[in-house]
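>>> model the structure of this input:
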Amino acid sequence: MTLTTTDDLRLDAPPGADLDAAESAARAFLAALGVRCDSPGTERSPRRMAEAYAAMLAPRPFAMTTFPNDEGYDELVVVRSIPVQSLCEHHLLPFVGVAHVGYLPDGRILGLSKLARVVEMFARRPQVQERLTRQVADWLDAELAPRGVGVVVEAEHLCMALRGVRAVGAVTTTSALSGLVRDSPATRAEFLAAVHP
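Model prediction:
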């Protein structure tokens, strides 16, 4: 869904988003925390906050593009360092990092940009990293029917860096493997070596 902001800028937002209601709620939330929004620098902060969260929760739509595997390509396809930005569902603070996604083709191959789109599709919602990793792998398994899938996500969680333990720079790594990428020791090692050369 695309909404028009008060500045006539286009803004992507999740379906059903009401930016005016979100702005009012943000203003009340900030006031409840003792944050004043009456200076030139902060008077639009509730609107900006609403727009920022709307953008973080809105994946871009895409159509899955696959092609016949006419050449019979049967080696790993790996895309490394796909940017990941999501919101921790427990604190609604961002976690950011990279995803490494690979698959062993069977009858079809995938347009490479679609691997990044799938990551974004599952990341742009309140999420936990473990589920995100599994969702990307399961979606590729279901939609592409490859001989195997591997997904590794590495991310820093601001809920851990900015509050609680305040472990700035700590990186969480999760993985989801299926098919031959999970069951064949050689293929698994090849995927992990491609992810971290």
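>>> could you use CA atoms for every contact and neighbour count after this?
Fine.
>>> ok, then the element right after the longest helix seen in the chain?
Secondary structure of the chain per DSSP state H: the longest helix is helix 129-144. Once the chain leaves helix 129-144, the next helix or strand it forms, by DSSP states H and E, is strand 148-157.
>>> buried ones in the longest helix of the chain?
129, 132-138, 140-141, 144 (16 or more other C-alpha atoms under 10 Å).
>>> stretch 18-26 now?
Residues 19, 22-23, 26 are the ones in stretch 18-26 that count as buried (16+ other C-alpha under 10 Å).
>>> mind putting those in a markdown table, distance to residue 4 included?
Putting the buried residues of stretch 18-26 into a markdown table (distance: C-alpha to C-alpha, whole Å) gives the following:
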| residue | distance to residue 4 |
| --- | --- |
| 19 | 10 |
| 22 | 14 |
| 23 | 14 |
| 26 | 19 |
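>>> alongside the first, I'd like the structure of this one:
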Amino acid sequence: MQTSEPPRNIINASDLDAWEESVDPQSTGPIDTVKIQTAVRMILEAIGENPDREGLVETPARVARMYQEIFQGLYQNPHDVLATRFHVKQADLVLVKDIPFYSACEHHLLPFFGVAHIAYLPEAGEVTGLSKLARLVDIFAKRPQVQERMTEDIAQALNDELGAQGVVVMVEAEHLCMAMRGVKKPGSRTLTIAARGLYETEEAKRREVIDLMRRSL
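The predicted model follows:
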């Protein structure tokens, strides 16, 4: 018997208006930029480079500023992002697809990047803004991370903060630690899925949502 398709609101992240930056880049938490610069200089010396040559003299400072930006998620609280909620009369499945992200593998500090798809079934019509889902992805991506934990963290935060009936998060990513080094398999992608609530316990409903995530619009 064919399963009826759930009512839904599907949004592609590329169709959303430009999202506001969630945190001022100049205020990203207690990151010790002096210590980072010292460490980068030592690494350059350790590999046999001259950190005082023209092309490298500003590198330690540049790396420190970069780390302030790409690791700012360490000092952001998902509760603050999801605190803005509102009620709608009829709240069916909400699905936001293709949210781009960049993160850093905690094992080698090399980038991994891709897209996240987030679906949730609101409880009693309580929803959050669509851009807040994109910000939530950024919070957990902008820190030393592994894809499996990042997927679980996003799902758990939505479950805890929204009290949704069900949550599904799917993350697709390419890892440069697999492309540049080690097995050297560029182009390979990793898929991770986390479910909460009724989507964790009811396989048929979970499969319906995953099928929607994989479907091209």
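>>> post the TM-score for the overlay when you can.
Taking TM-score structural alignment, normalised by the length of the first structure as the basis, the two superposed chains have a TM-score of 0.87; 186 aligned residues with a C-alpha RMSD of 1.8 Å.
>>> relative to the second structure, and after superposing, what's the average distance for the longest helix of the first structure?
For helix 129-144 of the first structure, the mean distance to aligned residues of the second structure following superposition is 0.5 Å (mean C-alpha distance after the TM-score superposition for the first structure).
>>> ok, now stretch 149-156 of the first structure?
Here the mean offset of stretch 149-156 of the first structure against the second structure after fitting is 0.5 Å, by mean C-alpha distance after the TM-score superposition for the first structure.
>>> that stretch corresponds to what range in the second structure?
Stretch 149-156 of the first structure corresponds to residues 167-174 in the second structure, going by TM-score structural alignment.
>>> buried residues in the matching stretch?
167-174.
>>> give me the subset of the buried residues of stretch 18-26 of the first structure lying in helices.
Those of the buried residues of stretch 18-26 of the first structure lying in helices (DSSP H): 19, 22-23, 26.
>>> which of these sits closest to residue 71 of the first structure?
Distance to residue 71 of the first structure, by C-alpha to C-alpha, is smallest for residue 19 among those, at 49.2 Å.
>>> if we ignore the residues flanking it in sequence, what's nearest the alignment partner in the second structure of the closest one?
Under the alignment (TM-score structural alignment), residue 19 of the first structure pairs with residue 33 in the second structure. Nearest residue to residue 33 of the second structure, sequence neighbours excluded (C-alpha to C-alpha, 6 or more residues apart in numbering): residue 64, at 5.2 Å.
>>> list the contacts of the spatially most central residue of the first structure.
In the first structure, the centroid-proximal residue (C-alpha atoms, centre = their mean) is residue 123; its distance is 2.5 Å. The contact partners of residue 123 of the first structure, by C-alpha atoms under 8 Å, 6 or more residues apart in numbering, come to 59, 84-87, 132.
>>> same question, residue 27 of the first structure
37, 46.
>>> and for residue 185 of the first structure, the neighbour number?
Look at residue 185 of the first structure: counted by other C-alpha atoms under 10 Å, it has 11 neighbours.
>>> for residue 192 of the first structure, see how far away it is.
The gap separating residue 185 of the first structure from residue 192 of the first structure is 11 Å, by C-alpha to C-alpha, to the nearest Å.
>>> just so I have it, where are all the helices in the first structure?
Going by DSSP H, the first structure shows helices at 19-32, 45-56, 113-123, 129-144, 158-161, 180-183, 185-195.
>>> which residues in the second structure does the third one match up with?
To tie it back to what came earlier, the one meant is helix 113-123 of the first structure. Taking TM-score structural alignment, helix 113-123 of the first structure hits residues 131-141 over in the second structure.
>>> look up how far residue 183 of the first structure lies from the aligned residue in the first structure for residue 151 of the second structure.
Aligned by TM-score structural alignment, residue 151 of the second structure pairs with residue 133 of the first structure. Separation of residue 133 of the first structure from residue 183 of the first structure (C-alpha to C-alpha): 18 Å.
>>> and the nearest residue to residue 100 of the first structure once chain neighbours are set aside, what does it touch?
Of all residues not flanking residue 100 of the first structure in the chain, residue 80 sits nearest, at 4.3 Å (C-alpha to C-alpha, 6+ apart). Each residue near residue 80 of the first structure by C-alpha under 8 Å, 6+ apart is listed here: 98-101, 195.
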